[in-house]
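> just coords:
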């Protein structure tokens, strides 16, 4: 039995909901994208949204043209305004990633992803910084300086990888960062600019970025990196399989920037993990499973110890880096499929959104919080075996003694919501259906029903302000338990033994 303290250890960190990832930004023009984002914000309520392609041709800001024998540049914000209006209308702000390179400004033809984002440096640095200034000036004019100053501005994405920056040329990235950061500050000194948005394998880059920033006295308001825990991809048609490190490896990656920057000029700057997940592949079936939710539970609940935000990559399978999805469930990054089916990891976040403001306790398999109105909430999860050598235990037992009020006696109303291999798991139902690539409307209805968490209700006795909660979790289960002291208003004449008109014994 674990005795949970009656007094909070402090507020529950909100870093888990600080940001979430998305496919390229112009996908936000689509109805299914906006429907998915609306559902996400209703159930979870992320604060920021980060994705690639802000300056790519799909958004169409940079528009070079010829006039009177000279090359000129027009900046068009038609799509950008629609994207940001939609997001802000749903209560989520942009985490601006400056990239990739517009085709008319690119120094080369190297691209990444199915949608061909150009990843080469600018052919003309002044034209690039003009683009950055014009974009941010437009945003300040349209949405107001006080609002836009709250939007972080990140320079590029994973420049340590040749896929995203030719030759992973570090000095060239530093030059781009310096020119871009000064352009941002020229628009408004209060804008928050940072980087370098490193991949998990960028050993040494963060320290050298801090040295460069100090040597050149370059503005850096926050630092960013990414975190994934999967090994090399084992490819199959339209999919990939990978080994996974223990989930604690992700927390170690979250902690790396603060360790590396200790003693540098950048020590104490906010740390944003602007992408994280288990696998870095958008076609790894693990993303769709109950295992995935239980695997990430200790990361989502404890990541705030190490970073100011950590952005799950991504919120939806409306995502096309490897091409258009080939099936409803295809291993996409999303918390939601492209038809708004909620995956088990979606429920992990939705459960977190129902936790209280004050943290009472946290352990290897549980988090306990209290709401301002006195309700106590418990998030618990079953342990997993990330090696895949075993399926994990069939059952996991947790016993907690919880503070649930000040009255000497009485009862607590207990509401439990659960997701595991069978319950709250549309992926399992889809597999039972025969894995239909394009489910018919009736099948979709069944899958939406299957994605609902299992729910149960009962009462527990309260003695001396505490109640004992025993939980038995199935394999890969995550469960949310909400406990509220009962104020019993049952009339004295109510007798359920007489429902059929019989006299009381």
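Received the coordinates, thanks. What you see is a predicted model, and the numbers here were worked out from it, not measured in a lab.
> going forward, measure contacts between C-alpha atoms and count neighbours the same way
OK.
> can you give me the strands in the stretch 101-250 of the chain?
Under the criterion DSSP state E, counting those that start in this stretch, the stretch 101-250 of the chain contains strands at 111-112, 117-118, 153-155, 193-198, 222-228, 234-236, 239-241.
> quick one: list the elements packing against the first one.
For strand 111-112, the contact count by 3 or more CA pairs under 8 Å, 6 or more residues apart in numbering; DSSP states H and E identifies strand 117-118 as packing neighbours.
> contacts for the strand it packs on?
Residues from elsewhere that reach strand 117-118 (CA atoms under 8 Å, 6 or more residues apart in numbering): 53, 56, 100, 101, 102, 103, 106, 109, 110, 111, 112.
> looks like the fifth one contacts residue 54 (just checking).
The reference is to residue 102. No. Counting by CA atoms under 8 Å, residue 102 does not reach residue 54; the two are 9.6 Å apart.
> quick one: which of those two has more around it?
More neighbours surround residue 102 than the other of residue 102 and residue 54, with 28 against 23 (other CA atoms under 10 Å).
> setting aside sequence neighbours, what's the nearest residue to the more buried one?
Closest residue to residue 102 apart from its sequence neighbours, by CA to CA, 6 or more residues apart in numbering: residue 56 at 4.8 Å.
> can you give me the strands for the stretch 351-500 of the chain?
Here the stretch 351-500 of the chain has its strands, by DSSP E, counting those that start in this stretch, at 358-363, 366-370, 376-381, 395-403, 411-419, 454-461, 466-474, 478-485.
> here's the one I want to compare it with:
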């Protein structure tokens, strides 16, 4: 590791939790306590449910050893936002046979926590043998299946696509480009959100010279060649325009300073936008592109100014974009931990065409009530970063746990979030230094070498769900909280069901046999005839490249040519067992299987004509 990379990582670790200032909050109520809290014990878990609270963006679960407290938020080790958007919540952090007391608070915003509910007791059960029963109504259509992963995915700064260097002996630029193409082809992704398009490596701004957008053109041309469009994050600050160019983030020295000349920044944004419209066409940019102002300005590590200066940056930037074409989409605050949404909506003078924010370690909160209280109901909600952990080089990112986490978040987001962008597509990523070995806890869905991690496979399976979401009913130990299902059908009679077993509790990321479940799935409402039943699986031993690498690795950080070949042969979705032909009895097919935690099964029932 170079000294500059080491310095960047140390700086990051010291400052990542620091806020860039206390913003004036706009119209955030203190919410009443949720009513109807119940706590249902199961094997090594307690499932909590409660009644919704009007105006709540989420809920924070608390626990205490005694009914009188003290009550502390249940820490599932997501290292970011602990609140969840809705019940039920499966707490797996307790000790079997040890009673605890639970209370829940509604949150109007991340730092606006309401009153605690009346507490209820529960004792997680010891032993194994939990069972879950799932009934899928193949004719009970709920809606067209929402696919919040399709609109957007995250990536390293896109100039990395032009990088000629090698990482682990693999060509960085070519493989990053290929990773984004794979995301488009196999996951249905449409746009890419990334940092740093105005950074000095693309040479856009030099004092005393005309703007030079040729480097940006090379980047965006390559992106469009593979069928993707950019979310143009207006960041970071060119050195010659920065009020303090010594303020940087990341190993590549992105400058986080406000501009020294606000008018010049506005002119740069306007000229940049006009260039994009001229080069790629007004209809193209208007309909398929968007502009996001900065990245996580509510963190000191990303913004060297005040909260008020960020709102000014937003207004200056949005005005500059709209002067080119009022129909171009611009939004923010692109904040960490779901922060500053109220502040931007209350403080911005220019339009906010979409609200964007980030969170890690929990399903994304529900921002619809936030928009409603600002009179902006219906504004698109984009989670432009989301993932299992905000921590670089964290082994959970390569684990099956992250795959199941992804499934839970995507289902939760369906129908209430317009875009949920997983951060990021590829392990070709250099924010705090390039990868030191194949599986290093990188953020990518794909490894260096473009091997598919378990969470890529899970997202690909969700993409294979049918067109029409159908009803699912649950019963059993952790049903609907620990074990969830998402089912859909197609007009040709094909039925698909994704079933997963997972907790938010990252202390169980390596697996927990006490949370394994015996699952029965009943598919009802089927036509008479013969069907082929396929059962695909993602777990520790299936569709898990880490398991294969662990068996063949001989101490090296990177595979040898022969090992690469072995890994490529294993880079696939695995079947739990061979496909079999089944015939419905009274319109019903039933299948029973063991589902480990973490793990996911994908059932596909295909009519045989």
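In hand now; what should we look at? Just so it is clear, the model here is predicted, and its values are computed rather than measured.
> send over the TM-score of the superposed chains.
After superposition, the two chains reach a TM-score (TM-score structural alignment, normalised by the length of the first structure) of 0.85; 450 aligned residues with a CA RMSD of 1.9 Å.
> switch the strands of the stretch 351-500 of the first structure over to TSV; also include distance to residue 433 of the first structure.
TSV is the format used below for the strands of the stretch 351-500 of the first structure (distance: least, CA to CA, whole Å):
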stretch	distance to residue 433 of the first structure
strand 358-363	37
strand 366-370	33
strand 376-381	27
strand 395-403	26
strand 411-419	19
strand 454-461	20
strand 466-474	23
strand 478-485	24
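> return the most buried member of these.
strand 376-381 (a mean of 27; mean count of other CA atoms under 10 Å).
> what does that strand contact?
With CA under 8 Å, 6+ apart, strand 376-381 of the first structure has contacts from 294, 297, 351-352, 354-356, 365-371, 403-404, 473, 476-484.
> so how far does that strand sit from its counterpart in the second structure?
Compared with the second structure after the fit, strand 376-381 of the first structure shows a mean deviation of 1.0 Å (mean CA distance after the TM-score superposition for the first structure).
> residue 153 of the first structure and residue 260 of the first structure, how far apart?
22 Å (CA to CA, to the nearest Å).
> how about residue 101 of the first structure?
Residue 101 of the first structure is 30 Å from residue 260 of the first structure, by CA to CA.
> between these two, who's got more neighbours?
Looking at residue 101 of the first structure and residue 260 with other CA under 10 Å, you find the greater number of neighbours at residue 101, namely 26 against 17.
> once you drop chain neighbours, what's closest to the aligned residue in the second structure for the more buried one?
Aligned by TM-score structural alignment, residue 101 of the first structure pairs with residue 237 of the second structure. Leaving aside its sequence neighbours, residue 237 of the second structure sits nearest to residue 255 (CA to CA, 6+ apart; 5.3 Å).
> can you count the residues close to whatever residue of the first structure lines up with the one you found?
Using TM-score structural alignment as the criterion, residue 255 of the second structure maps onto residue 118 of the first structure. For residue 118 of the first structure, the neighbour count with other CA under 10 Å is 26.
> how about the contacts made by the spatially most central residue of the first structure?
By CA atoms, centre = their mean, the mean C-alpha position of the first structure lies nearest to residue 312, the distance being 2.4 Å. For residue 312 of the first structure, the contact set (CA under 8 Å, 6+ apart) comprises 19, 20, 21, 274, 275, 276, 277.
> give me the element the fifth one is part of.
Read it as residue 275 of the first structure. If you go by DSSP states H and E, residue 275 of the first structure is part of strand 271-277.
> and that strand against the second structure, how far off on average?
Following the fit onto the second structure, the mean deviation recorded for strand 271-277 of the first structure is 0.6 Å by mean CA distance after the TM-score superposition for the first structure.
> whereabouts in the second structure does that strand align?
Alignment of strand 271-277 of the first structure against the second structure: residues 381-387, by TM-score structural alignment.
> in the matching stretch, what counts as buried?
381, 382, 383, 384, 385, 386, 387 (16 or more other CA atoms under 10 Å).
> which one in the first structure is aligned with residue 176 of the second structure?
Per TM-score structural alignment, residue 176 of the second structure is aligned with residue 33.
> mind checking the SS state of that match?
helix (DSSP: H, G, I helix; E, B strand; the rest coil).
> near it, how many other residues are there?
Residue 33 of the first structure has 22 neighbours, counted by other CA under 10 Å.
> which residues sit in contact with it?
Residues in contact with residue 33 of the first structure (CA under 8 Å, 6+ apart) are 27, 316, 318, 338.
> now flag whichever of those is closest to residue 398 of the first structure.
residue 316 (32.5 Å; CA to CA).
> spatially nearest residue to that closest one (excluding sequence neighbours)?
Residue 316 of the first structure's closest residue in space is residue 334 (CA to CA, 6+ apart), at 3.8 Å.
> and residue 249 of the first structure, by the same measure?
residue 229 (6.6 Å).
> do the same with residue 267 of the second structure
Nearest to residue 267 of the second structure is residue 320, by CA to CA, 6+ apart, at 7.0 Å.
> distance of the match of residue 101 of the first structure from residue 385 of the second structure?
With distances taken as CA to CA, residue 237 of the second structure is found 21 Å from residue 385 of the second structure.
> so how far is residue 276 of the second structure from the match of residue 101 of the first structure?
Residue 237 of the second structure sits 19 Å away from residue 276 of the second structure, taking CA to CA as the criterion.
> and for residue 379 of the second structure?
Remark: distance between residue 379 of the second structure and residue 276 of the second structure (CA to CA) = 25 Å.
> cool, and residue 436 of the second structure?
Using CA to CA, one obtains 37 Å as the distance from residue 436 of the second structure to residue 276 of the second structure.
> who's more crowded, the two?
Legend: neighbour count by other CA under 10 Å for residue 436 of the second structure and residue 276, higher for residue 276 (19 against 13).
> counterpart of that one in the first structure?
So residue 276 of the second structure corresponds to residue 139, using TM-score structural alignment.
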